[in-house]
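J.: Attaching a predicted model along with its sequence, questions to come.
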Amino acid sequence: MPADNMSADKLSPPENPLRARAAAVRENAHAPYSKFKVGAAIRAASGTVYVGCNVENVAYPEGTCAEAGAIAAMVAAGETQLTEAYVIADCPAPVPPCGGCRQKLKEFGATDVSVTLATTDGVEQTTTIGDLLPGAFDAGYMERS
């Protein structure tokens, strides 16, 4: 069920280029324990699209989320600003990023950056980083007077 700050749409056919990239990389996810594969695609300020998939580890807290993998690829390429994100999973309703990934998205994207959450059968919800993480902790809190 969509939250109040999200809109849900059924796509026919999926045309978002980030969707195609996220869906493709999702197939590479390493999820032998949960069987819950997730793919993410982010567009950097340059227009380049970076992708990531979840990578589980038998020591569960040591896994990596799809969003974190895409952000790491962006940073490894020398970019530090994202302008759009897309996350896809095979579930009954679009799944939002975990709390840690919400903070990671905020680190590299403005509060008005669009984040699309999707299911593999075409249901989408669109929100923003600011709606996903209201009251975000940011560098401003680190400043000393």
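T.: Yep, that arrived.
J.: switch to C-alpha atoms for all contacts and neighbour counts from now on
T.: Noted.
J.: quick one, helices of the chain?
T.: 17-26, 66-76, 99-108, 129-132 (DSSP state H).
J.: what about versus this one:
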Amino acid sequence: MQWKQQLVKAAVEASQMAYCPYSNYKVGAALLVAGTQETPVIIKGCNVENAAYPCGNCAEKTAISNGVISGHQKFDAVAIVTRDGGLPCGQCRQILNEFNPVMLIVMCDMNGTIVTEAKLNEILPYAFGPGNLL
């Protein structure tokens, strides 16, 4: 199984762990650690909602946090699974940009069918990032 298929499978698995009693909109994300295509290192995340809505966490942010706590700070790709193959929200695009502005974004439905693929800089043009603070 190639790395992209493994990444999508991991995102589907992560979506099943989502805690979303308010929206019922499960999201799973799986990050590919940079340079690990031959032997994929994959970090998962799911959305975690909260009754105080701003306190919730998106799947992409959970995956990034899990990656950082595991010692990783560079990612080549992320697969994101939602019921409709929806794109990451603006806040998640900004979070992902911090770790690789040209990472591959693979958007899938809950069956793991790829809906679309794009580089992050294509869906977040003119991004603000670490280089802006130099």
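T.: Thanks, I have the structure now. Note that this is a predicted model, so its numbers are computed, not measured.
J.: Just give the TM-score of the two.
T.: The pair, once superposed, lands on a TM-score of 0.89 when counted by TM-score structural alignment, normalised by the length of structure 2; 126 aligned residues with a C-alpha RMSD of 1.3 Å.
J.: now the helices of structure 1 in a markdown table, with mean neighbour count and distance to residue 8 of structure 1?
T.: What follows is these, written out as a markdown table (neighbours: other C-alpha atoms under 10 Å; distance: least, C-alpha to C-alpha, whole Å):
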| stretch | mean neighbour count | distance to residue 8 of structure 1 |
| --- | --- | --- |
| helix 17-26 | 21 | 15 |
| helix 66-76 | 21 | 20 |
| helix 99-108 | 18 | 19 |
| helix 129-132 | 20 | 15 |
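J.: Dump the ones you listed into JSON lines; add distance to residue 120 of structure 1 as well.
T.: Below are the helices of structure 1 laid out as JSON lines (distance: least, C-alpha to C-alpha, whole Å):
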{"stretch": "helix 17-26", "distance to residue 120 of structure 1": "7"}
{"stretch": "helix 66-76", "distance to residue 120 of structure 1": "15"}
{"stretch": "helix 99-108", "distance to residue 120 of structure 1": "20"}
{"stretch": "helix 129-132", "distance to residue 120 of structure 1": "21"}
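J.: Residue 83 of structure 1 is nearest to which of the ones you listed?
T.: In terms of C-alpha to C-alpha, the element of the helices of structure 1 nearest to residue 83 of structure 1 is helix 99-108, at 8.7 Å.
J.: Taking helix 66-76 as reference, get the angle to that closest one.
T.: 30 degrees (axes from the mean of the first three to the mean of the last three C-alpha atoms, to 10 degrees).
J.: Provide the aligned range in structure 2 for helix 99-108 of structure 1.
T.: Taken onto structure 2 by TM-score structural alignment, helix 99-108 of structure 1 occupies residues 90-99 there.
J.: ditto for stretch 30-41 of structure 1
T.: Stretch 30-41 of structure 1 covers residues 19-30 of structure 2 once aligned (TM-score structural alignment).
J.: Please state the offset of the matching stretch from the chain centre?
T.: Relative to its chain's centre, stretch 19-30 of structure 2 lies at 13 Å (C-alpha atoms, centre = their mean, to the nearest Å).
J.: May I see the buried residues of that stretch?
T.: 19-20, 26-30 (16 or more other C-alpha atoms under 10 Å).
J.: Farthest pair within the residues you listed?
T.: 20 and 30 (17.9 Å).
J.: ok, which stretches of structure 2 are strands?
T.: Secondary structure of structure 2 (DSSP state E): strands at 28-33, 42-46, 75-81, 104-108, 114-119.
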